[in-house]
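A.B. asks: Predicted model and sequence follow; I will ask about them next.
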Amino acid sequence: MTDRPRFPSAVYRHGDEPDPRFTLANERTFLAWIRTALALVAGGVALEVLGLDLHAGLRLAASLVLLLAGIATPAIAWVGWIRAERAMRLGAPLPASPLGPVLALAVTASGVLVLLAVLLR
C-alpha cells in the first residue's frame, strides 16, 4: 500500500476509511448524477436544435432551463460526493442532497414551458 496523497485531500485527510462498499456506492451515486447532467444537456440541445414547431421564445426558455440544470448538476454532485464521503469517514449522519429538489424544479419548469409552447404555437 502506498502513502501517496489522495484527491481531494479535504476529504481524505479526515477520519477513518469507511467500508469500501459505502465509498463505491457514493461514487456510483455521483456518476448517476453525471449521467443525469448529460441527459439534461442533451435534452436542452435537442429541444432547440430540432427546431420543433413550438412557440420559439418558450422553446428557447425551456432549452435554457435544461442546459443550466445540466451545467449546474456536476458541480452540485461533486459537493454532495465530498460531503457524503467526509461524513462516512467521520462516522457522522449522511447529509441530504440538494440535487433532488433542484432538478425536480428545473424539469418541472422546463415541462411547463414546453407545454405552454405547444399550446401557444
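C.D. replies: Sure, I can see it. Numbering: from 1, shown residues only.

A.B. asks: going forward, measure contacts and count neighbours with C-alpha atoms only.
C.D. replies: Noted.

A.B. asks: How about the contacts made by V107?
C.D. replies: Listed by C-alpha atoms under 8 Å, 6 or more residues apart in numbering, the contact set of V107 reads V65, L66.

A.B. asks: and it, how far is that from E85?
C.D. replies: Distance check for V107 against E85: by C-alpha to C-alpha, to the nearest Å, it reads 28 Å.

A.B. asks: tell me what whichever helix in the chain runs longest is packed against?
C.D. replies: Longest helix of the chain, by residue count under DSSP state H: helix 56-90. In terms of contacts (3 or more C-alpha pairs under 8 Å, 6 or more residues apart in numbering; DSSP states H and E), helix 56-90 is packed against helix 9-12, helix 20-49, helix 99-119.

A.B. asks: In CSV: those helices, plus distance to L66.
C.D. replies: Conversion of these to CSV gives the following (distance: least, C-alpha to C-alpha, whole Å):
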stretch, distance to L66
helix 9-12, 31
helix 20-49, 5
helix 99-119, 7
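
A.B. asks: For the residue nearest to the spatial centre of the chain, which non-adjacent residue is spatially closest?
C.D. replies: Note on the chain: the residue nearest the mean C-alpha position is T73, at 2.9 Å, using C-alpha atoms, centre = their mean. Distances taken as C-alpha to C-alpha, 6 or more residues apart in numbering put A37 closest to T73, at 5.7 Å, once the chain neighbours are dropped.

A.B. asks: okay, now the one to match up with it:
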Amino acid sequence: MERPGGPWDPGLQIERTTLAWLRTALTFVVGMLVLLRLIAHESNLAAAVCGALTLPLGVAISWLAWRRHLRIERGLHAETPLPGGALPAAVAALAVLAGCSGLIYVLFA
C-alpha cells in the first residue's frame, strides 16, 4: 500500500542520521586534536604528519554527511537510488588513521 505523499515515510528522521554523522566527525576531529597535542610533546614531525592525514579527512566526512543528506532527501522524493557507502568508508579510514596516530604516540612516548 503506497502512501499519498510517496513510498517513503517522512518519519525516517534523515536529519537525525545526518546529525549523528556530523557528531561522529566532530568527535574524531576533537579527539585527534587532543592526540596531536600529546604527540607534539614527543615529535613535532610526527604530529604534523598525523594531523595532515587525519584532520582533512574529518572535514571531508562532515562534507560527505551533508551531501549525503541532500542526496537522500532528493532521492526519496524522486524515488531514485540512495547514495552508496562513501561516508561509512571515510569514517572507517579515519578510525584506522586515528588508531595509527595513537600507536605512534605509544611508540614514541
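C.D. replies: Yep, that arrived. Treat the numbers as computed from the prediction; the structure is a model and nothing was measured.

A.B. asks: Please pull up the equivalent of the residue nearest to the centre of the first structure in the second structure.
C.D. replies: When the second structure is aligned by TM-score structural alignment, T73 of the first structure is paired with I61.

A.B. asks: ok, back up a step: isn't the residue nearest to the centre of the first structure right next to I34, touching?
C.D. replies: Yes - under the criterion of C-alpha atoms under 8 Å, T73 of the first structure makes contact with I34 at 7.2 Å.

A.B. asks: quick one on the thing from earlier: tell me which of the helices and strands packed on helix 56-90 of the first structure lies nearest to H55 of the first structure.
C.D. replies: Among these, the nearest to H55 of the first structure by C-alpha to C-alpha is helix 99-119 (4.6 Å).

A.B. asks: For the longest helix of the first structure, give me the average deviation versus the second structure.
C.D. replies: Taken over the aligned residues, the distance from helix 56-90 of the first structure to the second structure averages 1.8 Å (mean C-alpha distance after the TM-score superposition for the first structure).

A.B. asks: chain center to that helix: distance?
C.D. replies: 3 Å (C-alpha atoms, centre = their mean, to the nearest Å).

A.B. asks: Repeat that for stretch 29-46 of the second structure.
C.D. replies: So, by C-alpha atoms, centre = their mean, the centroid of stretch 29-46 of the second structure is 19 Å from its chain's centroid.

A.B. asks: Which of the residues in that stretch are classified as buried?
C.D. replies: Taking 16 or more other C-alpha atoms under 10 Å as the basis for neighbour counts, the residues of stretch 29-46 of the second structure that come out buried are V29, M32, L33, L35, L36, L38, I39, A46.

A.B. asks: In a markdown table: the residues you listed, plus distance to G102 of the second structure.
C.D. replies: As requested, the buried residues of stretch 29-46 of the second structure are exported to a markdown table (distance: C-alpha to C-alpha, whole Å):
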| residue | distance to G102 of the second structure |
| --- | --- |
| V29 | 14 |
| M32 | 9 |
| L33 | 12 |
| L35 | 7 |
| L36 | 9 |
| L38 | 10 |
| I39 | 9 |
| A46 | 11 |
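
A.B. asks: And the furthest pair within those residues?
C.D. replies: For these, with distances taken as C-alpha to C-alpha, the pair at the greatest spread is V29 and A46 (16.9 Å).

A.B. asks: on that earlier part again, show me which of the buried residues of stretch 29-46 of the second structure is closest to R16 of the second structure.
C.D. replies: Closest approach to R16 of the second structure among those (C-alpha to C-alpha): V29, at 19.9 Å.
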